[in-house]
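Enquirer: can't give you the sequence, but here's the structure:
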C-alpha cells in the first residue's frame, strides 16, 4: 500500500518514519480559526476596531501567507495607525495568547488509519517547531501519544532557534535517531519547503504532503 501511495520512496530499506505536525498530520487552519478569536478581540480593542472585521481579515491573510509569515498582527496594528511601543506591547500580548492557547483538535480518520499502518511497520518520530506548551497541547488534543513515544518527539522551541528546521540539531533530541540509523533508512513527511530542506540536510528521504495522504513525493 505504501509503495502505491508514495512510489518514489524505497520502502524496503526504510526503518524509521518521521512527521512534521502542523499542516502534515492535521489541518492547521482548524487551529488558526480558534486561536485568532481571542487575538482578534485583543487587537480590535487596541485599535478601537470591529472585532469581526479584524478576525475576518486575519484569516484571509493567513490563507494567503501561511504559517511561515509572522507579520499579521503587526499589519493589523499598522493599518489602524498603532506603532512604536504600543504596537510592540500589543504584539507581545498577542504572541503570549498564541503560545499559551489550548486548542481543540482531532485527526482525520484517514490520518489515523495511515498512522496505524506506519506504526505496524516502522518506528515513528515527530519533529515540530514552535512553543513547547502549544505544541504539546496540540499533541495531546490530537491523541498522538497513541503512535509517538515522548522520547521520539522533538519540539525545537524547547531548545532554541538554532534547533528549528531546516537545521538538524533537533535530531539529537530524538532517541530513535541517535540509535545508529543510516539517514537513507529514514523518511520524513512534511508540508513545507523548510521540511524538505531539513530532510535534505539530514540525508533523509522526503515526502511533501498536505495532511499526510495527498501530495507529491521526492527524495
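Expert: Yep, it's here. Bear in mind the structure is a predicted one, so any value in this text is a computation, not a measurement.
Enquirer: please make it C-alpha for all contacts and neighbour counts, starting now.
Expert: Noted.
Enquirer: in the protein, which spans are strands?
Expert: Remark: strands assigned in the chain by DSSP state E are 16-19, 123-128, 153-155, 186-190, 205-208, 217-218.
Enquirer: ok, second structure coming up, stack it against the first:
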C-alpha cells in the first residue's frame, strides 16, 4: 500500500542505503512518462513488477524488473474527463495506487476509481465515486481494508460535503457512504462507538445554521 501499512508509518527497515554509502549512489535507470506536473504517487513494487501512475491523464505503467533495462510490460490509459483539470486545486497530481486481490486500484482525477488486472493490464472495473459538478475531484490514493476499497474526495475549497466511501473490492460497487459532518445518520455514527457518542448529532450542532452542508472536510491525503 502507498503508506506501507495501516498506520501509514511509511517506515522502511531496509538497510542497504546508509549514511556511509549514500554519497556513492548513482542512477542506473530512468523513465520519462511524458507528463508534466507533480508525480506524487510513489512507485509500487509487487513481486517482480513495478507500477507507476502519472498525474492527469492518470496513465498506469507496469515495468518488468527481472529483465535488463526494466522494459515496459503494459500501459493502461484510461478515459479521463479533462474538465477535472480546472477543478484540481493544487496541480493535477495523483497520489498513487494500491495492490490487492490481483488488482492495481487507483483513482482518476475526474471522480472515478478503477481496478486494473495486475498481470494483463486489462480494466476489471471502473466506478464513479465523485461529482465534478459539485467541485469534487479524486487525486487521493485508495486504501484497502479487507474486501473494501476506501476512497474520498478533494474539493474543500469549493465547499463540498465531504465523505468517505467503501467499495466492494471484487466488483467496485459502492457499498456505503459516510459523510464527515452532519447528522449521525449521514455520518454512519453508531451508539456506543467512537469518541463522540455522548453527544448526538454534534456534526450538526457544532456548525452554524446549515453550514455543515458546505463545510468541506474532504479526505484527500495519502
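Expert: Perfect, thanks for sending it. Bear in mind the structure is a predicted one, so any value in this text is a computation, not a measurement.
Enquirer: TM-score for the pair, please.
Expert: Superposed pair, TM-score by TM-score structural alignment, normalised by the length of the first structure: 0.25. Supporting alignment: 105 aligned residues with a CA RMSD of 6.4 Å.
Enquirer: before we move on, back to that, can you redo the strands of the first structure as a markdown table with mean neighbour count and distance to residue 33 of the first structure?
Expert: Formatted as a markdown table, those follow (neighbours: other CA atoms under 10 Å; distance: least, CA to CA, whole Å):
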| stretch | mean neighbour count | distance to residue 33 of the first structure |
| --- | --- | --- |
| strand 16-19 | 22 | 23 |
| strand 123-128 | 22 | 20 |
| strand 153-155 | 23 | 23 |
| strand 186-190 | 26 | 21 |
| strand 205-208 | 24 | 24 |
| strand 217-218 | 14 | 29 |
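Enquirer: of all the ones you listed, which lies closest to residue 35 of the first structure?
Expert: Taking CA to CA, strand 123-128 is the member of the strands of the first structure nearest to residue 35 of the first structure, at 18.3 Å.
Enquirer: re earlier: distance to residue 93 of the first structure added to the strands of the first structure, as a markdown table?
Expert: Below are these laid out as a markdown table (distance: least, CA to CA, whole Å):
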| stretch | distance to residue 93 of the first structure |
| --- | --- |
| strand 16-19 | 30 |
| strand 123-128 | 23 |
| strand 153-155 | 22 |
| strand 186-190 | 30 |
| strand 205-208 | 34 |
| strand 217-218 | 39 |
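Enquirer: would you tell me which of the ones you listed gets closest to residue 60 of the first structure?
Expert: Evaluated with CA to CA, these place strand 186-190 nearest to residue 60 of the first structure, the distance being 23.1 Å.
Enquirer: wouldn't residue 128 of the first structure be in contact with residue 136 here?
Expert: No - Residue 128 of the first structure lies out of contact with residue 136 (CA atoms under 8 Å); the separation is 10.1 Å.
Enquirer: okay, now residue 175 of the second structure: neighbour count?
Expert: Look at residue 175 of the second structure: counted by other CA atoms under 10 Å, it has 11 neighbours.
Enquirer: SS state for it?
Expert: The three-state label given to residue 175 of the second structure by DSSP: H, G, I helix; E, B strand; the rest coil is strand.
Enquirer: any idea how far it is from residue 151 of the second structure?
Expert: From residue 175 of the second structure over to residue 151 of the second structure the distance is 12 Å, taken as CA to CA, to the nearest Å.
Enquirer: what do you get for residue 125 of the second structure?
Expert: Distance, residue 125 of the second structure to residue 151 of the second structure, using CA to CA: 15 Å.
Enquirer: what does residue 45 of the second structure give?
Expert: Using CA to CA, we find residue 45 of the second structure at a distance of 21 Å from residue 151 of the second structure.
Enquirer: neighbour count: these two, which is higher?
Expert: Taking neighbours as other CA under 10 Å, residue 45 of the second structure and residue 151 compare with residue 151 leading, 26 against 16.
Enquirer: so that one is in contact with residue 168, correct?
Expert: No - counting by CA under 8 Å, residue 151 of the second structure does not reach residue 168; the two are 11.3 Å apart.
Enquirer: overlap in contacts, those two.
Expert: With contacts taken as CA atoms under 8 Å, 6 or more residues apart in numbering, not a single residue reaches both residue 151 of the second structure and residue 168.
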